[in-house]
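S.K.: Quick one, what's the 3D model for this:
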Amino acid sequence: MTNKNIDSANSDIDKHNHVTSPITSKVNQHGVFSILSIYDYRLLVLSNLATFAGYQIRNMAQAWIVLERTDSALLMGIVNAMPGIAIISISLIGGALADRTERWQLLWRTKLVITSMALLTGILLTTNLFEWWHLIPISLMTGAMFALHNPTSQAFAVDVVGKERLVAASSLNTGISMTATIAGPSLGGLLLLIGQDIAFFVLAALYALSAVMIMMVRTRHLSVSTGSNILDDIRQGIAYSYNTPIIRGLLIIGATALFMGTYQPAIPVKTQDELGLNEFGYGIILGLNGIGALIGSIVLFMISNKVRKGYLLIFALVMFNSSVLVFAVAPNIFISALAMVSLGLAFSGWMISVPVMLQTTASEQMRGRVMSLYFMVVLTHQLGWIIGGAGIELIGIQPTLFIGVAAGLLIAGTVIIKTPELRLAR
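M.R.: All right, here's what the predicted structure looks like:
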């Protein structure tokens, strides 16, 4: 085949891989706020706003309910780790599906199943049939759906806005989503005071709204068959990621989320036992994390064309782990609150550096599989609920968090030193 024929074939594949709406294709390319003129992007933002709010309500509601009913940090950690276990187990399948199926349909269908799980929990609570262990299978099913949803959502975002505006889109999306992170825990705490079943009915409504927003999106991604089975696609995705230094380094750093996640069970335990706050106070503490992330996202959105993503990642890692240490030793509500705001700032840097570098580095054919690997490793932070919960019961909050920070920084620091492509990434 001649070069001319190859170029023609590649052009045909691109046309099939990415079909945009007329509005998307005509959008003004200039200025960071031009991203808002894309109709489908606005719908994605609204969908993510509802999903993030639901995520926050579900996490804090489950943690509080299990802790209240069992008085066990370990059992609380096990329940909240279930979605992460499911995502880690089948995320690679989700990534392969994202590259070989119509992404739009996969998104709204998984959201509807997630909605049904929240609705089921609310019904069990209303009818007094609920037992804390019911959250284990429900959380596993919810996590399985997110395993299919997450890499698809990340890949679909590039379909909607294109790689050249991905930093601006990610910054704005993170900022708007962090608004939900601020309001979600506070709303969740208030809803738990009104009724635990009410919290899950509101959660179901938020997930349903998120599904409706996706149904209204016009962009379609029509994949061309690779001619191989799904297991071959998965193997190719793993090999591609391993052989690409910057992707390999980012995935190893993402795996340090296992140690970073140990701080999660420390928040409700410290809030209840050391700070003496109730459900609403727990929600406020979590909301402060969202305030920090919102501030960071707004700043990064405004400077999206200037930010150097490699340096941003290093800054986020140092700031995050420093904030965890401050939270561990915080003697009062004020210092704890400052630490949570700082954690949020660091989180925004992570969310705008790591996923963006992966998406812009990966090829169109491999993007879904690369992002599935990212979610598989980064969702090990859910296992941090188990490790952190067990550590807190055995040795206390401070030693557990100190060990987690030391392990995470050792691995991430080694990778950054040995991967110059990562340090210099723009």
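S.K.: okay, CA-based contacts and neighbour counts for the rest of this
M.R.: Fine.
S.K.: Without its sequence neighbours, what residue ends up closest to Val66?
M.R.: Using C-alpha to C-alpha, 6 or more residues apart in numbering and skipping residues adjacent in sequence, the residue nearest Val66 is Met76, 5.4 Å away.
S.K.: From Ile267, how far off is the one you found?
M.R.: Separation of Met76 from Ile267 (C-alpha to C-alpha, to the nearest Å) stands at 12 Å.
S.K.: quick one, which of those two is more surrounded?
M.R.: Counted by other C-alpha atoms under 10 Å, Met76 and Ile267 do not tie: Met76 has more neighbours, with 26 against 18.
S.K.: which of the residues in the helix or strand the more buried one falls within are buried?
M.R.: According to DSSP states H and E, Met76 maps onto helix 73-100. For helix 73-100, the neighbour count (16 or more other C-alpha atoms under 10 Å) marks 73-88, 90-100 as buried.
S.K.: Ok, stretch 416-426 next?
M.R.: Neighbour-count burial for stretch 416-426, counted by 16+ other C-alpha under 10 Å, picks out Ile416, Leu422, Arg423, Ala425.
S.K.: another one to check against the first:
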Amino acid sequence: MESTPDTKNKLKSSSIKASLEIFAIQGFPFLLIANAAAFMGFQVRNMGQSWLVLELTDSSFLVGLVNAMPAMALLVLSPIGGVIADRYDRRLVALYGRLVVAIMSYFVAFLVGSGAIEWWHLMVTGVLIGIAFALSNPASQTIVMDVVGRERMVAAQSLNTTVSNLGNMIGPAIGGILVATYGNASVFWLIAAIYTVGSLGFIGVKTKKMPNVQGGWQSGFEQMSQGMRYSWNTSQIRWLLIMTMGVIFWGILQPVLPIYARDILEVGARGFGFISGAWGAGALVAALVVFVLGGMPKKGLMSILSVFVMAIGHSVFAASTNYSISLIAIFVSGAAGGIWMTSVFALLQTAVADEMRGRVMGLAMSSLMMMGFGLVLGGTIADLLSPALALYISAIGWSLLAGLAYWRSSELRSLE
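M.R.: Predicted structure coming up:
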């Protein structure tokens, strides 16, 4: 029997109602605010730091290197954070980790405001911030399913991505305006305030998940090895983690953007903020659509196809000398990125055995931090060759990786 328009409208209304019911879950709004603040702080920090290092050094390579420091710490230590997430109270782990990040951010803001800041200071503090995130991020991501349950995980992840990208859109735009109007220090005080909100949000998070401390750290490292073996031996998880490593090609984009804003598009710090915000705007729209629809079909396939759309957006941006076209290209890339992020992180929790979720999420956080190598690579290519070539390499590289995943893993393609 065919569906009538009334039936379709009722189903759509029911889907939206079911999605909105997630706000009634105790603690979820606080968790949403906490994780959104972390994403927003990360984006504003990248924007403010990129512009400051470019002013201090006039080097795309150093822009990439400084922004890569947190990622390097996350790359090495996130698997340990995954073990911590499976053994201790995830809410407290996340709370204490975010507090450390907030404190370090106030210190950086003071250095910038006093005029004492040097580019290498940002490298050192970046490593320390990266360590705090590495040990707490797996807990802050894994706790989402503890709060909402498996059946609401896709709605929670899409909403989490929606709100996070609202921050990603607004934050860099505000940051660019602050830098242009009040100077560099103002944006770093904003970053510190954002991270403070992010840490305090975990105070209101409630979960019935209890710590599961078993044995000492020798046992803990054995658990980490178990998580690695489980992830490698499970085809769809292995390829999801390989797909997340593709962010090395997204990282190439980041040190190139301020060069385009300053030298090619000639729009300055304010324009750079809006370019950075356009990515968040696109991701926001995509994640909001997923939330309103109540889910996403063929999430495994969507995680692959979205990469090809991002690559097209990067290529158009590379070729463009028009500010409006560049904003549209980054917006499209951001929309595809929102689909990619929602699908991958929903699958990394729903397709994983409960007792392994923290460890798999730790490996996912580590894989995502391959972005750090992309930051350095992008800056190096932009300095030695050209910013446009860096973007074309980004588009081709990520497309090849997505094509390989499609070809080699039928399990990933079929994941719902």
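S.K.: After superposition, what's the TM-score here?
M.R.: Remark: TM-score between the superposed chains equals 0.93 [TM-score structural alignment, normalised by the length of the second structure]; 398 aligned residues with a C-alpha RMSD of 1.5 Å.
S.K.: circling back: taking the buried residues of stretch 416-426 of the first structure one by one, which sit in helices?
M.R.: Ile416, Leu422, Arg423 (DSSP state H).
S.K.: The second one matches what in the second structure?
M.R.: Matched by TM-score structural alignment, Leu422 of the first structure corresponds to Leu412 in the second structure.
S.K.: CSV please, covering the buried residues of stretch 416-426 of the first structure and showing distance to Gly184 of the first structure.
M.R.: Listed next are these as CSV, based on distance: C-alpha to C-alpha, whole Å:
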residue, distance to Gly184 of the first structure
Ile416, 34
Leu422, 34
Arg423, 35
Ala425, 34
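S.K.: Going by distance to Asp159 of the first structure, which of those residues wins?
M.R.: Ranked by distance to Asp159 of the first structure (C-alpha to C-alpha), those are led by Ala425 at 22.4 Å.
S.K.: how about that closest one, what does it touch?
M.R.: Applying C-alpha atoms under 8 Å, 6 or more residues apart in numbering, we find Ala425 of the first structure in contact with Arg308, Lys309, Gly310, Tyr311, Met357.
S.K.: And those, which of them are buried?
M.R.: For the contacts of Ala425 of the first structure, a burial check counting by 16+ other C-alpha under 10 Å picks out Lys309, Gly310, Tyr311, Met357.
S.K.: which one in the second structure is aligned with Gln264 of the first structure?
M.R.: Per TM-score structural alignment, Gln264 of the first structure is aligned with Gln254.
S.K.: ugh, typo on my part, it should be Asn150 of the first structure
M.R.: So, by TM-score structural alignment, Asn150 of the first structure is matched to Asn137.
S.K.: secondary structure element for its match?
M.R.: Judged by DSSP H and E, Asn137 of the second structure forms part of helix 119-148.
S.K.: Just give me how far that helix sits from the chain centre.
M.R.: Distance of helix 119-148 of the second structure from its chain centroid, counting by C-alpha atoms, centre = their mean, to the nearest Å, is 11 Å.
S.K.: Buried residues, that helix. List them.
M.R.: Buried residues in helix 119-148 of the second structure, counted by 16+ other C-alpha under 10 Å: 119, 122-123, 125-148.
S.K.: thinking again about what came up before, the match of Asn150 of the first structure: what's its closest spatial neighbour, skipping adjacent residues?
M.R.: Asn137 of the second structure sits nearest to Ala94 (C-alpha to C-alpha, 6+ apart), 6.7 Å away.
S.K.: Tell me if I'm right that Lys208 of the second structure and Asp146 touch.
M.R.: Yes: Lys208 of the second structure lies in contact with Asp146 (C-alpha atoms under 8 Å); the separation is 7.2 Å.
S.K.: Neighbours of Asp6 of the second structure, how many?
M.R.: A count of nearby residues for Asp6 of the second structure, using other C-alpha under 10 Å, gives 9.
S.K.: for Leu293 of the second structure, same thing?
M.R.: Residues near Leu293 of the second structure, counting by other C-alpha under 10 Å: 18.
S.K.: With Gly113 of the second structure instead?
M.R.: Neighbour number of Gly113 of the second structure under other C-alpha under 10 Å is 16.
S.K.: Next up, the contacts around it.
M.R.: Taking C-alpha under 8 Å, 6+ apart, one finds Asn184, Ala185, Ser186 in contact with Gly113 of the second structure.
S.K.: That one maps to what in the first structure?
M.R.: Residue pairing (TM-score structural alignment): Gly113 of the second structure is matched to Thr126 of the first structure.
S.K.: where's the residue nearest to Trp120 of the second structure when sequence neighbours are not counted relative to Met104 of the second structure, distance?
M.R.: Excluding its sequence neighbours, the residue lying closest to Trp120 of the second structure (C-alpha to C-alpha, 6+ apart) is Val66, at 7.7 Å. Val66 of the second structure is 15 Å from Met104 of the second structure, where distance means C-alpha to C-alpha.
S.K.: Can you give me every residue that contacts Ser231 of the second structure?
M.R.: Ile237, Arg238, Val360.
S.K.: Just send those residues back as TSV, with distance to Met224 of the second structure too.
M.R.: Below are the contacts of Ser231 of the second structure laid out as TSV (distance: C-alpha to C-alpha, whole Å):
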residue	distance to Met224 of the second structure
Ile237	15
Arg238	15
Val360	9
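S.K.: which of those map to contacts in the first structure?
M.R.: Contacts conserved in the first structure for the contacts of Ser231 of the second structure, using both residues aligned by TM-score structural alignment, their matches' C-alpha atoms under 8 Å: Ile237, Arg238, Val360.
S.K.: Buried ones among these?
M.R.: Of those, these count as buried by 16+ other C-alpha under 10 Å: Ile237, Arg238, Val360.
S.K.: Filter these down to the ones in helices?
M.R.: Ile237, Arg238, Val360.
S.K.: Now which residue in the first structure aligns to the first one?
M.R.: In the first structure, the residue paired with Ile237 of the second structure according to TM-score structural alignment is Ile247.
S.K.: In contact with its match: list those residues for me.
M.R.: Ser241, Leu358, Thr361, Ala362.
S.K.: Tell me which residue of the second structure matches up with the third one.
M.R.: Taking TM-score structural alignment, the alignment pairs Thr361 of the first structure with Ala351 from the second structure.
S.K.: excluding its backbone neighbours, what's nearest that match?
M.R.: Closest to Ala351 of the second structure by C-alpha to C-alpha, 6+ apart is Ile237, at 7.7 Å.
S.K.: and the one you found, how far is that from Leu415 of the second structure?
M.R.: The value you get for Ile237 of the second structure to Leu415 of the second structure, if C-alpha to C-alpha is used, is 11 Å.
S.K.: any idea what Ile386 of the first structure aligns with in the second structure?
M.R.: Per TM-score structural alignment, Ile386 of the first structure is aligned with Val376.
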